[in-house]
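1. pasting the structure only:
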């Protein structure tokens, strides 16, 4: 019999991955570059190991698709009804810059859509999670909390969104990947609104939308599936949407090509 997924398990796994990330962050470290010129550090590798071992221990029946795992052919994964989609260290560029804006992302995908997502920012010690049908939440000083059940985790966390009904439209944009199209989207909003633009790294941009601190997160530049799944789960659980640029349909996952098209997250 399959065991129901517990966010408390993911909380423990994400915090342990975060500890290994911060151990590398505190020292000088080497940076490698993968075939697509994206950076890779020892922290990426250590986090991947902790997460993949933790998920396999608790949920051995669920396959894992991770940025730092082996490439899994589409023929092998196309019929997966449930699987984990993982980015062990989202925002490696921010990690290298040492600006604290990097995260651990774990999402549960069911029939092509994220139904549960967790994002942990280890340098900020903030844990975000979203559960379809139950809501989205934020736990500050996460590592100081001992949690043994989902009920306890939710009880200790703040429900999202926290911020509502502002006079200013807030747009969050990538700190490392601002595109001309994103700037054009912002300029269009400015024609009829007062707009503030906030820069942020990694999947924390989704978290700002879920919190209500940002109204829009336009990403008119490439991402990969593991970059967005956990954030989408949290935004949607908080009452927002993440839709494709070309047809405004809900973003979905486990496509043959794991490269995402453009999207807009909004609350």
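-> Structure's in. What do you need? These numbers were taken from a predicted model, which means no experiment stands behind them.

2. contacts and neighbour counts: CA atoms only from here.
-> OK.

3. Can you show me the strands along the stretch 101-250 of the chain?
-> Remark: strands assigned in the stretch 101-250 of the chain by DSSP state E, counting those that start in this stretch are 103-110, 113-121, 126-131, 135-140, 158-160, 169-174, 195-200, 216-219, 223-224, 241-244.

4. orientation of the first one relative to strand 113-121 in degrees?
-> Put plainly, it is strand 103-110. Taking axes from the mean of the first three to the mean of the last three CA atoms, to 10 degrees, one finds strand 103-110 and strand 113-121 inclined to each other by 160 degrees.

5. before we move on, back to that, can you lay out the strands of the stretch 101-250 of the chain as a markdown table showing mean neighbour count?
-> Rendered in a markdown table, the data for those read as follows (neighbours: other CA atoms under 10 Å):
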| stretch | mean neighbour count |
| --- | --- |
| strand 103-110 | 27 |
| strand 113-121 | 27 |
| strand 126-131 | 26 |
| strand 135-140 | 23 |
| strand 158-160 | 20 |
| strand 169-174 | 22 |
| strand 195-200 | 15 |
| strand 216-219 | 24 |
| strand 223-224 | 14 |
| strand 241-244 | 21 |
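
6. Pasting the second one now:
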């Protein structure tokens, strides 16, 4: 087991453990919730998952950028070769709606580029993970005892994007918002393809839809933060997809001075 496989396993175990504590809160009849300064919701599930992940990743020696941590200033972060980028509970709005479409996102970045990614779906116990260097991504189901049914990197769990189709294209859209810029992008596709279908999902599952071939393209022309996208980018990159800025056409980079992402498109 190389360093990446060992580190990836730590991230996988952290995501599953975090998912377990998230579901313990999800199944309560009542749980605490508040609004953060940016008016986004924060629940006790976010905080419990954050605590678990911070503890689990601590002995890797790599610093963590997380939605729920007080993150270091860029003066310190700019010298980090490796760092974790974490969203302990991506899709808090979906969690509150109780629709099951929320995830735990954990990525390891090297010089601003995601090299390992884990997305765990606590409600369905689906686990997506990828090693970008190996150019492989996988999807498996965690059993009722929160253990992996298969070995890590089991060939039968590999996922692949769909082959491009000249007549039809499936576009990932958000359940929560579809703005005018996205509608214009879809209108342009309708001139190019006979069939344009919209596939809706919450949270970082939108990346997974393209990576496993259920959708073909994911335009995101609304604000996201680095922890929303790093794990999904790793999974998409590992299967040969691009996660590029809409304007520059260059890959999204991480551990930037400003942790806000530019608009981007996931595509072949």
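-> Perfect, thanks for sending it. These figures come from a predicted structure and were not determined experimentally.

7. TM-score for these two?
-> Overall, the chain-to-chain superposition scores 0.93 on the TM-score scale (TM-score structural alignment, normalised by the length of structure 1); 262 aligned residues with a CA RMSD of 2.0 Å.

8. Need the strands of the stretch 101-250 of structure 1 in a markdown table (columns: distance to residue 186 of structure 1).
-> As requested, those are arranged in a markdown table below (distance: least, CA to CA, whole Å):
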| stretch | distance to residue 186 of structure 1 |
| --- | --- |
| strand 103-110 | 26 |
| strand 113-121 | 26 |
| strand 126-131 | 27 |
| strand 135-140 | 27 |
| strand 158-160 | 25 |
| strand 169-174 | 7 |
| strand 195-200 | 8 |
| strand 216-219 | 9 |
| strand 223-224 | 20 |
| strand 241-244 | 17 |
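
9. Please enumerate the helices of the stretch 51-200 of structure 2.
-> Assignment of helices within the stretch 51-200 of structure 2 using DSSP state H, counting those that start in this stretch yields the ranges 74-77, 92-97, 180-192.

10. buried sites along the first one?
-> Neighbour-count burial for helix 74-77 of structure 2, with 16 or more other CA atoms under 10 Å as criterion, is recorded at residue 77.

11. now it: how far from the chain's centre is it?
-> Mean-position distance between helix 74-77 of structure 2 and its chain equals 24 Å (CA atoms, centre = their mean, to the nearest Å).

12. who's in contact with residue 189 of structure 1?
-> residue 195 (CA atoms under 8 Å, 6 or more residues apart in numbering).

13. Pull up the gap between it and residue 168 of structure 1, please.
-> Going from residue 189 of structure 1 to residue 168 of structure 1 by CA to CA, to the nearest Å gives 11 Å.

14. Which residues are in contact with each of the two?
-> residue 195.

15. For residue 79 of structure 1, the count of nearby residues, please.
-> As a burial measure, residue 79 of structure 1 scores 10 neighbours (other CA atoms under 10 Å).

16. do you know how far it is from residue 238 of structure 1?
-> Distance from residue 79 of structure 1 to residue 238 of structure 1, by CA to CA: 29 Å.

17. what comes into contact with stretch 74-91 of structure 2?
-> With contact meaning CA under 8 Å, 6+ apart, stretch 74-91 of structure 2 is reached by 18, 22, 45-47, 49-50, 53, 62-68, 101-112, 202-204, 226-228, 230-231, 255-257.

18. The nearest residue to residue 98 of structure 2 once chain neighbours are set aside and residue 96 of structure 2, how far apart?
-> Nearest non-adjacent residue to residue 98 of structure 2, counting by CA to CA, 6 or more residues apart in numbering: residue 26, 7.8 Å away. Spatial separation of residue 26 of structure 2 from residue 96 of structure 2 under the definition CA to CA is 8 Å.

19. Repeat that for residue 126 of structure 2.
-> Note on residue 126 of structure 2: its distance to residue 96 of structure 2, by CA to CA, is 20 Å.

20. now swap in residue 48 of structure 2 and tell me
-> With distances taken as CA to CA, residue 48 of structure 2 is found 15 Å from residue 96 of structure 2.
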